[in-house]
Structures are given as C-alpha cells and as structure tokens.
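Novice: Below are the sequence and a predicted model; questions follow.
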Amino acid sequence: MMKYPIVPLGEVCDFVYGDGLKEADRKGGNVPVYGSNGIVGWHDEAITKGETLIVGRKGSIGEVHLSKNPCWPIDTTYYIEKTKVPCDFTWLYYTLLALDLTRLNKSAAVPGLNRDDAYEQKVPLPPLTEQKRIASLLARADHLRQLRQTARDLGDELLQSVFLEMFGDPLPNPKNWKRIRLENCCDQVVDCMHTTPNWTNSGVLCVRTSNLTNTGGWDWSDTRYVTEEEYKERTVRSEVNVGDIILSREGTVGVVAIVLSGMKICLGQRLVQVSPKRKVMASEFMLWLLLYELSPERIEKVMTGSTSQHLNLADLRKMEIIVPPLSLQAEFAGVVARVESLRGRMGESARQVDGLFESLLAQSFSS
C-alpha cells in the first residue's frame, strides 16, 4: 500500500457553522435542509453554492452526510463546501466516516462536537487522482451495501402484501372470515415476570424489547444472559417453545418475533408470550396478523385501552382476530419460509459485503 503524507484535518478543510432555519420558515421547494441526522425538510433557498459535506454538531454528533447539490445546513451542523487543498468531496466524505467523529463527544447533557477536536485528527492525504480512485472504489462497495438493505426491505413489503392479498385487511374483514378472541386461539397468553433479571456475562439468553423488531425478526445486536437457575425461575409459569410469539406490551408496542427451532430463551420485562393452538392457528400467520394489527397506526382502532406505548394485556386476550382456514394459513407459512430462507442467504452475503466495505475503508485511510 502506498504511503501518503499524514496531516491534521484542520489543514484540509474548515468546519463552518450552519445557519438556523425554523421549521415554520421553510418554504418547501427543492433545496434540502440538513440537520445533524440528515435531511429534515426543504426550502426554496440554499446557503451553499454546490457540493457540500454536512457534519453533525449537536444531537447526532459526528454524523456525516454528502449533498451533491446546494443546500441549507442548519445550526445543529457544521458544513464544508471549500477545502484548503485539492480534494474530491466523495473521498473527503469517506475520510470523515473513517475518522468516526462520533467518538469525540465531550458533553454529558447535550451531545456536542468541538471542531477544534476534529481539526486535530490525522488523515492521509493522497494526490487528487488517487483520491478519486479511492472514492470510486468505496462508492461502489457502499452502493452494494445499500442494495442489500433495499432488498431486505422489499422482502418485508412483499410478505405484508401477500398477507393482505390472501386474507384481506383484518380490520374491515372483506373476506368475512370467522372472528374469535385471541385467547381462544391460544394455549396461553402469558405476561412476563415483573422483576429485573440478574444479568450475567454468559448463560441462557434473556430477551428484551430491543431484541424484537417491527418486521417480525430478531435483533441480536445487544444480547443479555441469565444463569440456568434464573432461567428456571423465569419460566416457572411457562417455558418458551418453538412457534411461540413474543411481543412487547410497553415502551415500543408493535415489535414482535417468533421463537425458532434451537432457541432457548426466557423473557425479561414488559414482554408477552403468545402460544397459538396448532390446530387452529399457524404461528407465521399469527405473527403477521399481530404485526399488522398492533402497528402504531392501527393499535388504537383494534384495542381502545391500548396505545403505541402501552398494550393492555386484558384487551389483547379479548381482541377478536380473523381465523381463515388452517390450510390457507399453512400456504402463507410456506411463502414466509421461502422468503426467510432467501433473506438468510442474503444476510450472509450482506455481512460479507459489510466486511468488505469496512476493510476497504480501513485500508484506504490507515496511516
């Protein structure tokens, strides 16, 4: 790998303070208004004249965005539209990402980035032609990552579309399916223990609301464990079995996941375990039914005592749900299995692409 001069970021560019623009003063138009977390609105006037880099100053500090067109960065940001040395802006964008300016927060109350701290960060400075080569390579890898995520999102949309096509909207019930109470479709609807688990570094997985998603999958980015003894204590009322559905009843309602083969788990706080009767209800059908009916925009129509922040357990048990023929539910479960199998292969591919991008990023900007 070629070696380039290592210079402080402050010798490459200046961070300029963004300008305040209240939401009420934004007039629409085609000029993007940037906050620290990206585009926050549109206006009919820009304060930059061309390609612009936006860096979060308050709030989402250190987050970096690239606008290819003139824009209006507001006062929670810094922006860069001129450099002190010849720079390709896409290269500079990836340079700032590699620096990870989010780690420079010094404020405990309101996250904030001091630009003097950013200026001290060291970066390699290749010639402009080499910058363009690096930027092109990283942009292609980044685009591939985004395509993978788009494909996963389309998978979620596909399953909801198939669900609605096969069963209709469960609320108006245009196909006139039989309706019965949720509790009558289940062997049990069980609340979790109302005590905080005693966490350990290893042991049995204890799931929390943060492990559930609004697309029916699991998120294991933050896992917690309990001892075997605590696992037994937390499953005295009911062991969690394959095909059971776990949902959140407080905080973030509408996040749901299904227990898969090989999973040994117990429940943390604010969760509910729903065990469908296998002769009445396919778990995959109930999962997508609950994802649809417990979504923030519909939950209050379904259960008057519940909101997007709180699910009333008594109302959940009494909630009337559609019960299509089990054969049709099984057909939908087959569609879910095929999509999940495809997403599993895509997930492995996505991890490889992410690893490639991170490796390229590190190699391109290592000193």
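Specialist: That came through fine.
Novice: CA atoms for contacts and neighbours, from now on please.
Specialist: OK.
Novice: from what I can see Val55 touches Asp75, true?
Specialist: No - with contact defined as CA atoms under 8 Å, Val55 does not reach Asp75; the gap is 10.8 Å.
Novice: Looking only at neighbour counts, state which of the two leads.
Specialist: Per other CA atoms under 10 Å, whichever of Val55 and Asp75 has more neighbours is Val55, with 34 against 20.
Novice: that's a helix at the more buried one, yeah?
Specialist: No - using DSSP: H, G, I helix; E, B strand; the rest coil, the secondary structure at Val55 is strand, not a helix.
Novice: Now it: closest residue in space that isn't a chain neighbour?
Specialist: Closest residue in space to Val55, ignoring its immediate chain neighbours: Val64 at 4.7 Å, by CA to CA, 6 or more residues apart in numbering.
Novice: Against Thr150, how distant is that neighbour?
Specialist: The spacing between Val64 and Thr150, counted by CA to CA, to the nearest Å, is 21 Å.
Novice: Neighbour count for the two, which is higher?
Specialist: The residue with more neighbours, out of Val64 and Thr150, is Val64; 23 against 11, by other CA under 10 Å.
Novice: mind checking how far the more buried one is from Val353?
Specialist: Going from Val64 to Val353 by CA to CA gives 21 Å.
Novice: and what of Leu53?
Specialist: Leu53 is 25 Å from Val353, where distance means CA to CA.
Novice: center of the chain - which residue?
Specialist: Nearest residue to the geometric centre of the chain (CA atoms, centre = their mean): Thr213, 8.3 Å.
Novice: my guess is that one contacts Trp220, does it?
Specialist: No - using CA under 8 Å, Thr213 is not in contact with Trp220; the gap is 10.4 Å.
Novice: ok, and what's touching stretch 206-220?
Specialist: By CA atoms under 8 Å, 6 or more residues apart in numbering, the residues outside stretch 206-220 that reach it are 156, 221-226, 231, 246-248, 252, 254-258, 265-271, 287-288, 291, 295.
Novice: repeat that for 6 Å
Specialist: By CA atoms under 6 Å, 6 or more residues apart in numbering, the residues outside stretch 206-220 that reach it are 224-225, 248, 255-257, 265-268.
Novice: How about stretch 28-42?
Specialist: Against stretch 28-42 from outside (CA under 6 Å, 6+ apart): 43-44, 56, 60, 71-74, 76-77.
Novice: before we move on, what about stretch 306-318?
Specialist: With CA under 6 Å, 6+ apart as the test, stretch 306-318 has contacts from 181-183, 249-253, 296, 300.
Novice: Quick check: the farthest pair among those?
Specialist: Arg181 and Gly251 (24.4 Å; CA to CA).
Novice: try it against this one:
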Amino acid sequence: MVALADLVDIRGGGTPSKKVAEYWGGSIPWASVKDFKSSELSITQDCITELGVKNSATNVLPAGTIVVPTRMALGKVAVTATNMAINQDLKALLVKDERVLDKRYLLRFLESKSDEIAKQGKGATVKGITLDVLRELDVYLPFPNNAEKSLKEQKRIAAILDKADAIRRKRQEAIQLADDFLRSVFLDMFGDPVSVDKVSFGDVVAIDAKMVDPREDAYIDLVHIGPDRIEKETGMFLPALTAREEGLISKKFLFDERHVLYSKIRPYLRKCALANNVGLCSADMYPIRAIDGKTTREFIWMLLLSEQFSHYTETLPDRASIPKLNRTELALFEFSLPKYESQVKFSKVVNSVLSMKSRYAIEVSKENLLFGSLSQKAFSGKL
C-alpha cells in the first residue's frame, strides 16, 4: 500500500466573486459538486472567464484530471473530459509520475473506496473531509517492487473495469431512453389538445385511501414508501423497508395497485410513481386513485410528471420553508382531459415500456454486483 499523497499532487479550486458579472458566462467550464452525474466531467452548469480565473483561487485543470469532492457528494470521483476550472469543494489529483500510477486505475480504485471515504465525512448538516483523509488514503499497487510490471497490471485492471462499466452504462442509458420515449409519446398524444374541455384534477381522481396502524398484523410486514423512496422525475422505486423494519408507530395510508403515489413535499422534484403492490405510504405522500371511466392511472402519472403540472406548482405561493402541495391546490389544477379511449391506449404503451424497464433494472442490479465484485478482487490482487 502507498499513501495517496506519495502518488499525486492535490490542487484545490475556488469561486470567482458572484458580484462581478465579467467573471461569469465565459468559455471556461467551472465544475462544482452539482456537476458530478457520472465518472466523467464533461459539461458544467456554469462557465467563467479568464478574468474570473485570474481573480480567484480556482485552477484550470487539463483534460484527464481526476477530481474528487471534499464537501458534499463525498465518495464520488470523476475525470475531466476537457480543460476546466473547479470550485473550492473539489480537489484535483494530479499524478506525479505516470510511469508509476495509471490514471484510469486510480479512478477505479477511488470508486471502490467510495463508501470508506463517505463514512469519514464530518459535519452536522453538510458533510466534509479534510485533506489529510485524502493524503493518508492507502492505494493498492500491484507488484510494488517492479514499476514496469505494476503499471502493466494497473492498465489491465483498469481496462477490465472500464469494459464492465461500459456494459452497465449501456443498460442504464436504455432505461433513460425508455423514460424519454414515454414523455415523447405523452406529448405526441396529449400535448396539443384541440377543442378539449378543461377539467379540475379533483373531478377525475380520488384521494380516499384509508389510514391504518402499521403495528397491526395485517400491515406490519408491508413495505413503507416515503418521498425519499421514489427517484425524482423517473417514477422508479428505490429499495424500501417494511413497517416492522422501520419500527413505525404513527398511522399510514394503505395503497394498492390502483394508486399513483405522489410526494407533496418539494413538488419541483417530481417524485411520482405507479404503485405495483400493496403497501403503506407516509402522510407526505398522496395515494391518488384514477376514477374508472374518466381517466387512467398511467395518464395521471405522466400528467403529474409533466412540465405543465410543474409549472402550475411553481405559480403557487410558498407558505413555509419546505414547499408543500396541499389537497385543495392539487384538486384545483386544471388541464385538458383527452378521450378515455386515448388514455387507455396510452396506458398500454406505458405498461409495456415499464415491463421492459423492470427487466433492464434487474440486469443493471446484477451488473452493479458484478462490477463491485470485480473491483473488490482487482484491488486485493485476486483479479
């Protein structure tokens, strides 16, 4: 094992003053934690000017530089796809000698240490790590007494992990394409209504799920869904615990396969899912039932995920530090209701695509396990 500080130089970043307009909107990508969406940093939400670089603590890094967050998003790691600057929450790891350490190998090694790094975060609200945590991180190098042989083995390991990662990413991209396809079909079928009367949301749905005691035998082993168990914008469920496992005490809504689950907390996150079993949901969720003959739950699901509904929630007044959508506001939402027969056709498309997504998700889960197993073997000398 070799300390990371012996293998790389660590360089920090900074933020140009937001008060000086001339520092912003330039041609230099400026990365922050919010840009960490994959293992590659290619597009950033913000760009700065040369003047912004000169008048701040930021650094412009060459393409191919490994970057890690030391505040928020702990455990993530990415490589820059182009020259870019970074802010103070990120640190660049510049390999001292590429005859000793391969960049792709280091990237994959740091990914394997994600949980270990995240666990060392300190802070009441925002977690961070010190530079010493990075400096003292032990890096496994194969054949440490033979630099040439070690580098060759590092490249072999990195190539295997890169290939395994590419396979799982293609599957993840297929899932994303499925989501895009559904949105496209929804807009094609219902995005430009002609001579369609508007209705209020409350006229075509019901929120009548009963509340039950999760400690009762009939409910204690049902899964509990809160807003944090639904992936934003996609409607995919995340792993959840049962009422027994969570030790729930307060009453919860009982939902089943007829319901659409919508999070009333922070509507802009668009957390909405089609229930696929019987379960419990928190009071921060609305279990919405489409009234048969008027609308379908698949149509309601996509409507709640639409730009039209998001725009509506954005026009509502904020009454608290945490935005919430109350029942009256939900019921008063007006939209053009297509013919029921058209909704049924759309529902068939949705269910077909969701079935495919479910199969893909299972494959992604298997591939994630395989990738984790390969990483574990690779960085213990067993690959």
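Specialist: Sure, I can see it. Remember, predicted model here, so these are calculated numbers, not experimental data.
Novice: about what we covered before: please list only the buried members of the contacts of stretch 28-42 of structure 1.
Specialist: When these are checked for burial by 16 or more other CA atoms under 10 Å, the buried set is 43, 56, 60, 71-74, 76-77.
Novice: can you point me to the longest strand in structure 2?
Specialist: The longest strand of structure 2 (DSSP state E) is strand 24-31.
Novice: And that strand against structure 1, how far off on average?
Specialist: Mean deviation of strand 24-31 of structure 2 relative to structure 1 after superposition (mean CA distance after the TM-score superposition for structure 1): 3.5 Å.
Novice: Any buried residues in that strand, and which?
Specialist: By neighbour count on 16+ other CA under 10 Å, the buried set for strand 24-31 of structure 2 is 24, 28-31.
Novice: And for stretch 263-283 of structure 2?
Specialist: Within stretch 263-283 of structure 2, the residues that count as buried by 16+ other CA under 10 Å are 263-265, 267-268, 270-275, 279-283.
Novice: How about stretch 360-377 of structure 2?
Specialist: Buried positions in stretch 360-377 of structure 2, judged by neighbour count with 16+ other CA under 10 Å: 360-361, 364, 367-368, 371, 374-376.
Novice: and Ala337 of structure 1, helix, strand or coil?
Specialist: Put simply, Ala337 of structure 1 is helix when judged by three-state DSSP.
Novice: so how far is Glu331 of structure 1 from it?
Specialist: Relative to Glu331 of structure 1, and taking CA to CA, Ala337 of structure 1 is found at 10 Å.
Novice: thinking again about what came up before, these two touch, right, the residue nearest to Val55 of structure 1 and Leu53?
Specialist: No - distance between Val64 of structure 1 and Leu53: 7.1 Å, which falls outside the contact criterion (CA atoms under 6 Å).
Novice: Next, count neighbours for whichever residue in structure 2 pairs up with Ile321 of structure 1.
Specialist: Aligned counterpart of Ile321 of structure 1 in structure 2: Phe335 (TM-score structural alignment). Residues lying near Phe335 of structure 2 (other CA under 10 Å) number 16.
Novice: residues contacting Phe335 of structure 2?
Specialist: Taking CA under 6 Å, 6+ apart, we find Phe335 of structure 2 in contact with 198-199.
Novice: Following the chain onward from the longest strand of structure 2, which element is next?
Specialist: Per DSSP states H and E, the first helix or strand lying C-terminal to strand 24-31 of structure 2 is strand 40-41.
Novice: and that following strand, which stretch of structure 1?
Specialist: Using TM-score structural alignment, strand 40-41 of structure 2 corresponds to no residues of structure 1.
Novice: helix or strand right after that strand?
Specialist: The C-terminal neighbour of strand 40-41 of structure 2 among helices and strands, as given by DSSP H and E, is strand 46-48.
Novice: Show me what Ala337 of structure 1 aligns to in structure 2.
Specialist: Superposed on structure 2 with TM-score structural alignment, Ala337 of structure 1 falls opposite Asn351.
Novice: returning to that earlier point: which two among the buried ones among the contacts of stretch 28-42 of structure 1 are spaced furthest apart?
Specialist: His43 and Ser60 (21.7 Å).
Novice: Check which helices and strands the helix ranked longest in structure 2 sits against.
Specialist: In structure 2, assigned by DSSP state H, the helix with the most residues is helix 147-190. Counting contacts by 3 or more CA pairs under 6 Å, 6 or more residues apart in numbering; DSSP states H and E, helix 147-190 of structure 2 packs against helix 103-112, helix 340-378.
Novice: could those helices go into TSV alongside distance to Val8 of structure 2?
Specialist: Compiled in TSV, these are given as follows (distance: least, CA to CA, whole Å):
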stretch	distance to Val8 of structure 2
helix 103-112	10
helix 340-378	21
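Novice: Any idea which of those gets closest to Leu4 of structure 2?
Specialist: Judged by CA to CA, the one of those that comes nearest to Leu4 of structure 2 is helix 103-112, at 9.6 Å.
Novice: so that closest one aligns onto which residues of structure 1?
Specialist: Mapped onto structure 1 using TM-score structural alignment, helix 103-112 of structure 2 spans residues 89-98.
Novice: Need the contact partners of that stretch.
Specialist: With CA under 6 Å, 6+ apart, stretch 89-98 of structure 1 has contacts from 131, 135.
Novice: Aligned to the residue nearest to Val55 of structure 1, what sits in structure 2?
Specialist: That one, Val64 of structure 1, aligns with Val77 by TM-score structural alignment.
Novice: Surely its match is in contact with Pro69?
Specialist: No - with contact defined as CA under 6 Å, Val77 of structure 2 does not reach Pro69; the gap is 7.2 Å.
Novice: Run through the residues that contact Val139 of structure 2.
Specialist: 1-3.
Novice: Repeat that for Lys251 of structure 2.
Specialist: Lys251 of structure 2 makes contacts with 211-213, as judged by CA under 6 Å, 6+ apart.
Novice: same thing but 10 Å
Specialist: Contact analysis of Lys251 of structure 2 by CA atoms under 10 Å, 6 or more residues apart in numbering lists 210-215, 280-283.
Novice: Quick check: the farthest pair among these?
Specialist: Largest separation among those by CA to CA: Arg215 and Ala283, giving 16.1 Å.
Novice: if we can go back for a sec, okay, the contacts of stretch 28-42 of structure 1 in a markdown table with distance to Glu120 of structure 1 next?
Specialist: Listed next are those as a markdown table, based on distance: CA to CA, whole Å:
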| residue | distance to Glu120 of structure 1 |
| --- | --- |
| His43 | 34 |
| Asp44 | 36 |
| Gly56 | 17 |
| Ser60 | 20 |
| Cys71 | 27 |
| Trp72 | 26 |
| Pro73 | 23 |
| Ile74 | 24 |
| Thr76 | 21 |
| Thr77 | 19 |
